[in-house]
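K.L.:
for reference, the sequence and a predicted model appear below.
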Amino acid sequence: MTGHDSPVLRVAGRPVGRYVTRPELPARLSPRPCLHPVTTLAGTVVTELTPADHPHHLGVGVAVPDVEGYNFWGGRTFVRGKGPTELGNHGAQRHLAFQLREPGAFVADLRWMAAGAELLRERRTVAANELTGTAWALDFAFALTNTTSRPLSLGSPATSGRPGAAYGGFFWRARKEASAPEVFTAAADGEAAVHGARADWVALTGGASANPGAGGGAGWTLVLAGATDATRHDPWFVRTAEYPGVGSCLAHDARLPIPPGETVVRRIVTVVADGRLTRDEAAALVRKAVTP
C-alpha cells in the first residue's frame, strides 16, 4: 500500500495517524482516502488496512455500500433476492485538494466518482486533539453534497433486505487480536445489545486482559461519540465476534435522500486511549472531547 501526499497527524509532537490520500487498490475494493495507521499515544496501532478477512476495510474513513446503486464500500454488493453478489458497480473517492494542512489537522475536498461521473463532493475536516497524557481525540466531520442534477439516495444492505447490516457512513476498522474486544455504551454491554442501538457514545476495548492466557498486546480503548444532533440520531453498527469494527449507520431503516445541491453532514469524535477504560472513564473522556 502506497500513497501520495499523505500528511501525518501529530499530538504533542507525536505521530498518531497517517492520512493516505491516494491508495493504490483494485477497483473492487472501492479505493478511498483513509487514516492508517492510527495509534494511541503510546504507539499501539488501533486500525487495520486491507485485512485478510475483509480486504475492503481501510482503516478509518467514510464508506457507503450503495450510492444510487454504486458501491463505495468495496467487495460484494447485497442484491435483494440473491444475497452478496460480485458486481462491476464500484465507485471510488478521489482526493481533490487540501484546503488546510497543519500538524494536528487538515481539511480536504474529495470527489465521489462512478462510471466516469461525479455523484458527490465531500468536504472532510479532521483534527487530532490531546486530552490527557494517555488519550487523544480524533475529530472527524464530513459533508456530502449531491453535485448532480438529479436526486440521489444512500442505502445499505439492510435497506436492500439484509437484516442487521445497515453499515455505511463513518467506519473504524480496529485491530484484530487473539480475543475479541469488548463493546459497551453508557447503558448496554456486548455486541448483541449495542449493535443497532442509538447511544451518545460506544466504546470498543481490547488488548491486555485481566484473564491469563487471553492474548492481546497493550491495552487500548476507542470511544466513538456523535458530536451533532444528526449524528447522534444514527444507530451504531458494531462487530466484535467476526471482526472488530464500529461505525455509524446513515441508512438504517430507510434510504437517505440527498436532493440536487443538498448536503448531508455528520461528525464523529473518537477518543483513542491507552489501557482498557471503564464505563465511567470512557464517559468522562467523551465529555472532555466533545465539549466545545
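P.N.:
Done, it's in. Residues are numbered from 1 along each chain as shown.
K.L.:
alpha carbons only for contacts and neighbour counts from here, please
P.N.:
Fine.
K.L.:
centroid residue for the chain?
P.N.:
Phe171 (1.8 Å; Cα atoms, centre = their mean).
K.L.:
how far away is that residue from Thr240?
P.N.:
Here Phe171 is placed at a distance of 14 Å from Thr240 (Cα to Cα, to the nearest Å).
K.L.:
buried residues of stretch 225-238, list them for me.
P.N.:
Neighbour counts over stretch 225-238 (16 or more other Cα atoms under 10 Å) mark Ala225, Gly226, Ala227, Thr228, Thr231, Arg232, His233, Asp234, Pro235, Trp236, Phe237, Val238 as buried.
K.L.:
what are the ranges of the helices in the protein?
P.N.:
Assigned by DSSP state H, the chain shows helices spanning 191-194, 229-233, 279-290.
K.L.:
among the ones you listed, which is nearest Pro23?
P.N.:
helix 229-233 (27.3 Å; Cα to Cα).
K.L.:
tell me how far the longest strand along the chain lies from the chain's centre.
P.N.:
Secondary structure assigned by DSSP state E gives strand 117-132 as the longest strand of the chain. Relative to its chain's centre, strand 117-132 lies at 11 Å (Cα atoms, centre = their mean, to the nearest Å).
K.L.:
which other residues reach it?
P.N.:
Outside strand 117-132, the residues within contact range by Cα atoms under 8 Å, 6 or more residues apart in numbering are 9-12, 104-113, 136-148, 285, 288-289.
K.L.:
OK, contacts around Ser156?
P.N.:
Neighbour list for Ser156: Val64, Pro65, Asp66, Ala165, Ala166, Tyr167, Gly168, Ala251, His252, Arg255 [criterion: Cα under 8 Å, 6+ apart].
K.L.:
before we go on, here's another structure to hold up against the first:
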Amino acid sequence: MSIKRILFGLQFLILVSFSAFGQQVELRESSSGIDFLINSNTVLSYQTATAKVPEGINESFAMSGFIHPLRTLSGQVLTRIQPEDHYHHYGLWGPWTRATIEGRSVDFWNLGDEKGRVDFGEILQKKEESNRALITVSQNHIDLTASAKGNLAMEEELTISLEPIDSNRYVLDYQREFWTMIPSGMVLDQYRYGGGVFIRAVETWGSATSQILTSESKSRDEADASRARWIMLIGESQHASGKSGILILSNPKNHSHPEPLRVWPSDSNGGKGNVFLGFTPIREEEWKLDFGQKYKLNYRLIVFDGELSFEEADAYWSSYVESLGNY
C-alpha cells in the first residue's frame, strides 16, 4: 500500500472523528423491525417481520432478514424489494444461491424454487452510543429439501453498525459470521451470484439515471465478473446536488479478495430499474464449509448525497484497511 494512500486514509479517519460530532444516532424497534435514526430521521431499517408479497404472488417469496429501506441523510431511498422481475430481491441482503448439502441441491436465494431460504432468527445485541449504534441478529439458512428435524443448514450472526461522517455521508458496517450445522460439511457451489452483499436499487435508477464505477476503473458494462476492492453506485436524486449513492468496500480479509462482482449490464430490463450489483466470493470457485469452523465476510458501505470522486472512494478504502491493522 502506498504512503500517499495511507495518508489519504488517515485524513479521512480524522474527518470522520470531527465532523460526525453532534449527530445523534439511535435505535427504534417496531413491529416490522429495527430502525437506525440519525438526528431523529430513519436512514436504515432491518426487517425482522416477514414482508408479505403482493396479492396473487406465491407466498414462498415472503421473507424477513434484510435491509430496506436504506436512505441517505437527505432521505433519498436507495433500495427496493419484491420487484416484478425478481420477487426474491430484497433491498440490501446476501443469501447464497446454489449449495450442495449431503448430495442435495439447495438454493437459499431463489425463494420461488422452494429449495431453501434465509429468515431472521432473533436479536442478539442492541447498542447505542452518542454517534454510533449497532445491532447483532441471527439469521437461519433453511434447507427445504431436508427433513423437518434437520433443515437448519447454516446459522449466521449479522452485525450492522452505523456512524455519521458529516452532513452528507455516513458509514454502514455489514459484518457476517456464519457456520454450517451439517456434520459432514457443505459446499457453496461456484455461481455467478450469491453470498457477499448485494443491493437491488430503487426503481428510478436505470442505465440512463445511474453510473457504476469500480476500484479498477471499470464501468457498468465492464464490471461484471471482474474483481474489485470497491464498487460505487451513483444515481439521480432529489438532493440539492441532484445525486446520491453508495460505495461498497470489500474487507481485504474476505474470502476470494479482491472479490468478483456480479453487475447487471446496461441493457437488462430494457435499461430501466435495472440496478443490481454485489460482491460474489463464489463466482469463480466453490467454497467448502467444514463443520465446527466459523467464517466471516465483512463490508463497509459509505452512503452519501452529492458526488464522490474516485480518489475519495480509494481513500475510504485505505482508511478502512488502516482501521483493521495488519492483514
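P.N.:
It's in. Bear in mind the structure is a predicted one, so any value in this text is a computation, not a measurement.
K.L.:
could I get the full set of strands for the stretch 101-250 of structure 1?
P.N.:
105-114, 117-132, 135-146, 152-155, 169-173, 182-184, 201-206, 220-226, 236-239, 245-248 (DSSP state E, counting those that start in this stretch).
K.L.:
take the ones you listed and write them to JSON lines, including distance to His56 of structure 1.
P.N.:
JSON lines is the format used below for these (distance: least, Cα to Cα, whole Å):
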{"stretch": "strand 105-114", "distance to His56 of structure 1": "17"}
{"stretch": "strand 117-132", "distance to His56 of structure 1": "20"}
{"stretch": "strand 135-146", "distance to His56 of structure 1": "20"}
{"stretch": "strand 152-155", "distance to His56 of structure 1": "18"}
{"stretch": "strand 169-173", "distance to His56 of structure 1": "10"}
{"stretch": "strand 182-184", "distance to His56 of structure 1": "23"}
{"stretch": "strand 201-206", "distance to His56 of structure 1": "21"}
{"stretch": "strand 220-226", "distance to His56 of structure 1": "21"}
{"stretch": "strand 236-239", "distance to His56 of structure 1": "15"}
{"stretch": "strand 245-248", "distance to His56 of structure 1": "13"}
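K.L.:
between which two of the contacts of Ser156 of structure 1 is the distance greatest?
P.N.:
Spatially, the most separated pair among these is Ala165 and Arg255, at 13.1 Å (Cα to Cα).
K.L.:
how close does Ile14 of structure 2 get to Asp173 of structure 2?
P.N.:
Taking Cα to Cα, one finds Ile14 of structure 2 at 18 Å from Asp173 of structure 2.
K.L.:
neighbour-wise, which of these two wins?
P.N.:
Shown here are Ile14 of structure 2 and Asp173; by other Cα atoms under 10 Å, Asp173 has more neighbours (18 against 11).
K.L.:
to which residue of structure 1 is the more buried one aligned?
P.N.:
Residue correspondence to structure 1 (TM-score structural alignment): Asp173 of structure 2 is matched to Asp139.
K.L.:
what's the answer for Ile302 of structure 2, then?
P.N.:
Aligned partner of Ile302 of structure 2 by TM-score structural alignment: Val271.
K.L.:
please list all residues in contact with the residue nearest to Met232 of structure 2 when sequence neighbours are not counted.
P.N.:
Counting by Cα to Cα, 6 or more residues apart in numbering, Leu247 is the residue found nearest to Met232 of structure 2 once chain neighbours are left out, at 4.3 Å. Leu247 of structure 2 is in contact with Trp230, Ile231, Met232, Leu233, Leu301, Ile302, Val303, Ala313, counting by Cα under 8 Å, 6+ apart.
K.L.:
most widely separated two among these?
P.N.:
Largest separation among the contacts of Leu247 of structure 2 by Cα to Cα: Trp230 and Val303, giving 13.3 Å.
K.L.:
just the buried ones from the contacts of strand 117-132 of structure 1?
P.N.:
Among these, those scoring as buried are 9-11, 104-113, 136-147, 285, 289 (criterion: 16+ other Cα under 10 Å).
K.L.:
what's the counterpart of Arg200 of structure 2 in structure 1?
P.N.:
Match for Arg200 of structure 2 (TM-score structural alignment): Arg173.
K.L.:
close enough to count as contact, that match and Gly61?
P.N.:
No - Arg173 of structure 1 lies out of contact with Gly61 (Cα atoms under 8 Å); the separation is 9.0 Å.
K.L.:
those two: who's more crowded?
P.N.:
A direct count of neighbours by other Cα under 10 Å for Arg173 of structure 1 and Gly61 places Arg173 higher, at 24 against 21.
K.L.:
and the aligned partner of Glu236 of structure 2 in structure 1, how many residues sit next to it?
P.N.:
Residue pairing (TM-score structural alignment): Glu236 of structure 2 is matched to Gly207 of structure 1. Other residues near Gly207 of structure 1 come to 26 when the count uses other Cα under 10 Å.
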